[in-house]
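no sequence on this one, just coordinates:
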């Protein structure tokens, strides 16, 4: 039997609904000074706006060591009705300072932490004296493994995380999300994970759309992986029109295993923290244009069927 493991417990995949496949309710990183997501009430308000835009659930892609606050994520999920699949894992090296304790963890220790988060539950914080994260007396468990690499680079720190992710995947069946910096090295990530025993069908390559290249995306999708398109409203880098046309071009090539998210990711882009455009942008402003461009049926697969398949885990 397979389930989707949310912060409020396991649910049948068919009950998941439309999924925003990449967001962060809490995140603290040395790469984002002054842009921390660390206020439970403001994050609750933002989650409520996402739910109000027609999205039923989200993947919270904040992994170990970046202020993920699982008990408060569960409380936000319960208060707003927004389903949340939390992440274990470790991000790319640049998110961890020179003295961060994770730098001393080998692949086996990382894998053990990932399995613990997925099976037993996450700690209330990532410090050495943390107790279990609980919601109404029940453990708050992760449902996905988040990893990351640098720009055309997989340094030893990141390779150890990918090895650990493969170990944890083999033990739990959980899917692996990989942050691609500027969309680079997708084939290389898939090659490495395949050598480690992970089928591409259990991998999502996040930020693939930061590289506008439909032929390259079709090549990746032909290998069986999922691609994360999460760059809407990033007009400094590319327009929504470019992303819509990229998506249409990939669909026209016969592929649509694309998961949609906003990766808003920082206080200056959350309305509740005083920024913009906010989590509701995906549902309220981008999805109507995407439906008009490629049709309701394809968009529903991207929002419902493909996340459901990716997030299925052994119950």
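Everything's here; your move. Computed from a predicted model, the values in this text were never measured in an experiment. Numbers count the residues shown, from 1 in each chain.

CA only for contacts and neighbour counts going forward, please
Will do.

all strands of the stretch 51-200 of the chain, in order?
57-60, 83-85, 87-89, 134-135, 138-139, 144-148, 176-179 (DSSP state E, counting those that start in this stretch).

what about the helices in the stretch 151-300 of the chain?
156-172, 186-195, 214-222, 240-252, 281, 287-294, 296-300 (DSSP state H, counting those that start in this stretch).

also this one, for the comparison:
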């Protein structure tokens, strides 16, 4: 009989490659340029390198030194690379610490694909929105985001690989409806997937409805922080085609998330599930960037736990490889 340690080691030794998965010809956009879907590899779809919550009116890249951030972060990326992870989706939006030149350096030094975003984050009562977000129309905001997609971010040649917005937990305010409409217009022009910091079900379904009115299929929408709702809502949204992002996975939430993933599998919806930690978080202003949470809980604990629940290697590849590829592939998804 295997010991627990031997069992975990055998699980971790299983390669994250889907034998029968046929890649499409679609592209995925990283901070180092376009890659094919076959190059993406196993991915963590919602993590953070650096986040600065000082506010849109005060934030500046002068608040951190690239060399200090890199020194702190690289060992954590080496950990996941050694576990077979090849891609990290960096979800920090503009005006909360998005620094694409920093991400470019980290990607080159770590050998990990890093994917950044365009869009604006309206959650936390609009504290992280630039002034023009309040006065411009959805079309004008979309033009800004489309320009980043076509021309590069902040004068660089680095392009976003997805759209990141954020809304408050309750019914969508007019401001947040505008962000969703701008995201819809941007998707229809660029094919970038919309990842929305959402949480509860009310704003999730309101966003899906609004996107559909704008001609965008729910398959272009990621319900970020879906852990905040209940499983009946997960199932409903997934059946509509939306992506269910269980992105707060930690040691404390392992069992709960494993149960949710198992339930979605029994509903034949495993192909709509995304998993990640929402970890990292170098924090400017705190000594040495503050406490930084690593990205290994899924590899070391969740995947072995799922195997005890009957998940096959193909199931794990669905979660870690196939679903991220399908979600991040650049293509327009219309109603």
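Received the coordinates, thanks. Note that the structure is a prediction, hence the values are computed from the model and not measured.

picking up where we left off before, relative to residue 264 of structure 1, which of the strands of the stretch 51-200 of structure 1 is closest?
strand 57-60 (11.2 Å; Cα to Cα).

Same list, the helices of the stretch 151-300 of structure 1, but as a markdown table with distance to residue 68 of structure 1 please.
Below are the helices of the stretch 151-300 of structure 1 laid out as a markdown table (distance: least, Cα to Cα, whole Å):
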| stretch | distance to residue 68 of structure 1 |
| --- | --- |
| helix 156-172 | 18 |
| helix 186-195 | 25 |
| helix 214-222 | 30 |
| helix 240-252 | 29 |
| helix 281 | 23 |
| helix 287-294 | 27 |
| helix 296-300 | 29 |
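
and these as TSV, adding mean neighbour count and distance to residue 62 of structure 1?
Below are these laid out as TSV (neighbours: other Cα atoms under 10 Å; distance: least, Cα to Cα, whole Å):
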stretch	mean neighbour count	distance to residue 62 of structure 1
helix 156-172	22	15
helix 186-195	17	20
helix 214-222	18	25
helix 240-252	18	24
helix 281	18	20
helix 287-294	15	24
helix 296-300	15	25
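
So which of those helices is nearest residue 265 of structure 1?
Nearest of the helices of the stretch 151-300 of structure 1 to residue 265 of structure 1, taken as Cα to Cα: helix 281 at 13.0 Å.

State the span of structure 2 onto which that closest one is aligned.
Taken onto structure 2 by TM-score structural alignment, helix 281 of structure 1 occupies residues 297 there.

got the contact list for the aligned partner of residue 208 of structure 2 in structure 1?
Aligning on TM-score structural alignment places residue 208 of structure 2 opposite residue 190 in structure 1. Going by Cα atoms under 8 Å, 6 or more residues apart in numbering, residue 190 of structure 1 touches 200, 203.

Can you tell me the closest non-neighbouring residue to the aligned partner of residue 97 of structure 1 in structure 2?
Here residue 97 of structure 1 is matched to residue 127 in structure 2, going by TM-score structural alignment. Spatially, and ignoring its direct neighbours in sequence, residue 127 of structure 2 is nearest to residue 55 (5.9 Å; Cα to Cα, 6 or more residues apart in numbering).

Let me have the strands of the stretch 51-200 of structure 1 in CSV, adding distance to residue 263 of structure 1 and mean neighbour count as columns.
Listed next are the strands of the stretch 51-200 of structure 1 as CSV, based on distance: least, Cα to Cα, whole Å; neighbours: other Cα atoms under 10 Å:
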stretch, distance to residue 263 of structure 1, mean neighbour count
strand 57-60, 9, 26
strand 83-85, 14, 29
strand 87-89, 14, 30
strand 134-135, 25, 20
strand 138-139, 26, 18
strand 144-148, 13, 29
strand 176-179, 11, 26
